[in-house]
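**Student:** attaching a predicted model along with its sequence, questions to come.
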Amino acid sequence: MNLYPIKAGNFKLDGGAMFGVVPKVLWNKTNPADQNNLIDIAARCLLVEDGNKLILIDAGMGNKQSEKFFSYYSLWGNDSLDKSLQEKGFHRNDITDVFITHLHFDHCGGVVQWNNDRTGYELAFKNAKIWSNEQHWQWAIEPNAREKASFLKENIVPIQESGQLHFVSRDDNTFQKESDLGFGVLFVNGHTEKQMIPHIEYKGKTVVFMADLLPTVGHIPLPYVMGYDTRPLLTLDEKKLFLENAANQGWYLFLEHDAHNEIITVKHTEKGVRLKEVFTCDEVFN
């Protein structure tokens, strides 16, 4: 097995929204805001090469949205999914599976693209199975008012119509290995219904793709919960249990949204679980 970080782009989000009720004077220490109160956010995906499978975990927000849409997110840098795949020696058509942790646009938008004459949409990964789970899919196609702006029809309907959609075969909230993909999946429900957190056994380490359970290093303290979470009190409980296990087991936490810290470990302290070490992907994967 080989693991590769795939940089699908960078954007900015409102720091207050990213940290909920936590005062700026506190979160600004780890996630400094610009003059517009925006903080740096990455769309760092993960490519898993395992035998004849090439699995992409999440796909960024893509490039099919309008200029007005992208202006809300202050895109920055030169990273793109295609460029990053090419740097690792791969092409979109090589991908056998795309695993979507959840269907918010910044995680699944890159799965769908314009067709050649821009009259409609098509899947960007023509040879890949697209993985979600039935409970989250239903949640996304009948969105609540709070999440409606994150579940975009142009990201979801083309996947459903493609014939390439597959669901993982379980729906409980305990850690279990997904046999079709070769890695473990943990379901969590605080951020959105049935978000999936992959656990990958790699060279004697457990690498966990954190998605939106732990967006950045700054979110390690338990009360530091995003304003975007639909069930923030449940996030508190889920994060507490997860971080305790991560500290006990020495897991390596792959941060999808932290623009400046790629992989971390955590440890127990008198103040609770806190940051232990920061690693680059090269340090952990090579």
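**Tutor:** Here it is on my side, so go on.
**Student:** make it CA atoms for all contacts and neighbour counts henceforth
**Tutor:** Noted.
**Student:** got a list of what residue 266 touches?
**Tutor:** Neighbouring residues of residue 266 by CA atoms under 8 Å, 6 or more residues apart in numbering: 243, 246-247, 250-251, 273-277.
**Student:** repeat that for 6 Å
**Tutor:** 247, 274-276 (CA atoms under 6 Å, 6 or more residues apart in numbering).
**Student:** off-centre distance for the host helix or strand of it?
**Tutor:** For residue 266, the enclosing helix or strand under DSSP states H and E is strand 263-269. In terms of CA atoms, centre = their mean, to the nearest Å, the centre of strand 263-269 is found 19 Å from the chain centre.
**Student:** so which residues make contact with the following helix or strand past that strand?
**Tutor:** Moving toward the C-terminus from strand 263-269, the next helix or strand (DSSP H and E) is strand 272-279. Applying CA under 6 Å, 6+ apart, the external contacts of strand 272-279 come out as 263-267.
**Student:** the stretch 151-286 of the chain: strands as residue ranges?
**Tutor:** For the stretch 151-286 of the chain, the strands defined by DSSP state E, counting those that start in this stretch occupy 165-167, 176-178, 183-188, 195-202, 205-209, 252-254, 263-269, 272-279.
**Student:** quick check: the closest residue to residue 85 other than its chain neighbours vs residue 180, distance?
**Tutor:** In space, and not counting its chain neighbours, residue 85 is closest to residue 91: 5.9 Å by CA to CA, 6 or more residues apart in numbering. As for residue 91, its distance to residue 180 is 22 Å (criterion: CA to CA, to the nearest Å).
**Student:** here comes the other one, which I'd like you to weigh against the first:
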Amino acid sequence: MTLYPIQAGHFKLDGGAMFGVVPKSLWSRTNPADNNNMIDIAARCLLIEDGNRLTLIDTGMGNKQSDKFYGYYHLYGDDSIEKSLKTAGFSKDDVTDVFMTHLHFDHCGGSIQYNKDRTLLEPAFKNAKFWSNQDHWKWATQPNRREVASFLKENILPMEDSGQLHFTKLPQEDILKNSQLGFDIFFANGHTDKQMIPMIHYNDKTICFMADLLPTVGHLPIPFVMGYDTRPLLTLDEKEKFLNLAADNNYYLFLEHDAHHEIITVQHTEKGVRLKDTFTCHDIFNS
């Protein structure tokens, strides 16, 4: 197995929205804001090469929305999935599986693109299976009023129309063992229903793709929960459970949204689970 970080881009989000009720005087210590109260956010995806299978976890925002839409998110830098795949020695046509932790636009938007003359929407990965789960798919296609702006039909419905949509099994417990995709999955419901956190067994390590369960290092304290979460009290319990597992088992936490920290480990302290060490993807994937 070989792992590759895939940078799908960088953008900015309102720091208050990213930290909910936590005062700015606290969250700005780890996530400093600009003059507009915006903090740096990454769309760091993960590519898993395992035998003949090439699995991409999440796909960022994509590039099919309007300039007005992207203007809300202050995109910066020139990273893209295409460039990152090329650097790793692949193209989008090589990808066999696209696993979406959940279907919010900043996690799945790059899965669907316009055709060359921008008349039809089509899969950006024409040879891939797109993976979600039945409960989350229903949640996303019949969205509640809180999340309706995050579940964009143009990102979601073409997956089903293409015939490339597949559902992974649902767990009997929090962690689904031996999934169809070759890694374990932790299911979390606080941010959105049935968000999936991949747990990849790589050499002697467990690499956990944290998605929106732990967006940045600054979210390590249990009460530091995003304002975007639909069930914040549930997020508190799920974060605590997962971070305790991570500290007990020395999991390596791959941070999708932290623009400045790629992988971390955590440890138990008197204040709860806190940061232990930080690593680059190169440190872990090439060791």
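**Tutor:** Thanks, I have it. This is a predicted model, so every value here is computed, not measured.
**Student:** list the contacts of the residue lying closest to residue 178 of the second structure once chain neighbours are set aside.
**Tutor:** The shortest distance from residue 178 of the second structure to any non-neighbouring residue, by CA to CA, 6+ apart, is to residue 184 (5.8 Å). With contacts defined as CA under 6 Å, 6+ apart, residue 184 of the second structure is in contact with 176-178, 198-199.
**Student:** now do 10 Å
**Tutor:** Residues near residue 184 of the second structure by CA atoms under 10 Å, 6 or more residues apart in numbering: 175-178, 196-201, 206, 208.
**Student:** and if you look at residue 242 of the first structure?
**Tutor:** 186, 188, 213-214, 236, 248.
**Student:** looking at this, residue 47 of the second structure is in a strand?
**Tutor:** Yes: secondary structure assignment places residue 47 of the second structure in a strand (DSSP: H, G, I helix; E, B strand; the rest coil).
**Student:** tell me the contacts of the closest residue to it other than its chain neighbours?
**Tutor:** Take residue 47 of the second structure and drop its neighbours on the chain: the residue closest to it by CA to CA, 6+ apart is residue 56, 4.5 Å away. Applying CA under 10 Å, 6+ apart, we find residue 56 of the second structure in contact with 3-6, 45-49, 85, 92, 95-100, 125, 128, 130.
**Student:** how does it look with 6 Å?
**Tutor:** Listed by CA under 6 Å, 6+ apart, the contact set of residue 56 of the second structure reads 46-47, 98.
**Student:** could you do residue 249 of the first structure as well?
**Tutor:** So residue 249 of the first structure contacts nothing (CA under 6 Å, 6+ apart).
**Student:** same question for the one 10 residues further on.
**Tutor:** For residue 259 of the first structure, the contacting residues are 40-42, taking CA under 6 Å, 6+ apart as the criterion.
**Student:** same check, this time on residue 162 of the second structure
**Tutor:** For residue 162 of the second structure, no residue meets the contact criterion (CA under 6 Å, 6+ apart).
**Student:** hang on, the earlier thing: any chance of the contacts of strand 272-279 of the first structure in a markdown table, with distance to residue 109 of the first structure too?
**Tutor:** Output for the contacts of strand 272-279 of the first structure, formatted as a markdown table (distance: CA to CA, whole Å):
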| residue | distance to residue 109 of the first structure |
| --- | --- |
| 263 | 24 |
| 264 | 26 |
| 265 | 29 |
| 266 | 31 |
| 267 | 34 |
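**Student:** can you tell me which of those is nearest residue 114 of the first structure?
**Tutor:** Closest to residue 114 of the first structure out of these is residue 263 (33.0 Å), distances taken as CA to CA.
**Student:** how far away is the closest one from residue 281 of the first structure?
**Tutor:** From residue 263 of the first structure over to residue 281 of the first structure (counting by CA to CA), the distance is 6 Å.
**Student:** and those two? which has more neighbours close in?
**Tutor:** The neighbour comparison of residue 263 of the first structure against residue 281 (other CA atoms under 10 Å) goes to residue 263, with 26 against 16.
**Student:** name the nearest residue to the more buried one, ignoring sequence neighbours.
**Tutor:** Nearest to residue 263 of the first structure is residue 254, by CA to CA, 6+ apart, at 4.5 Å.
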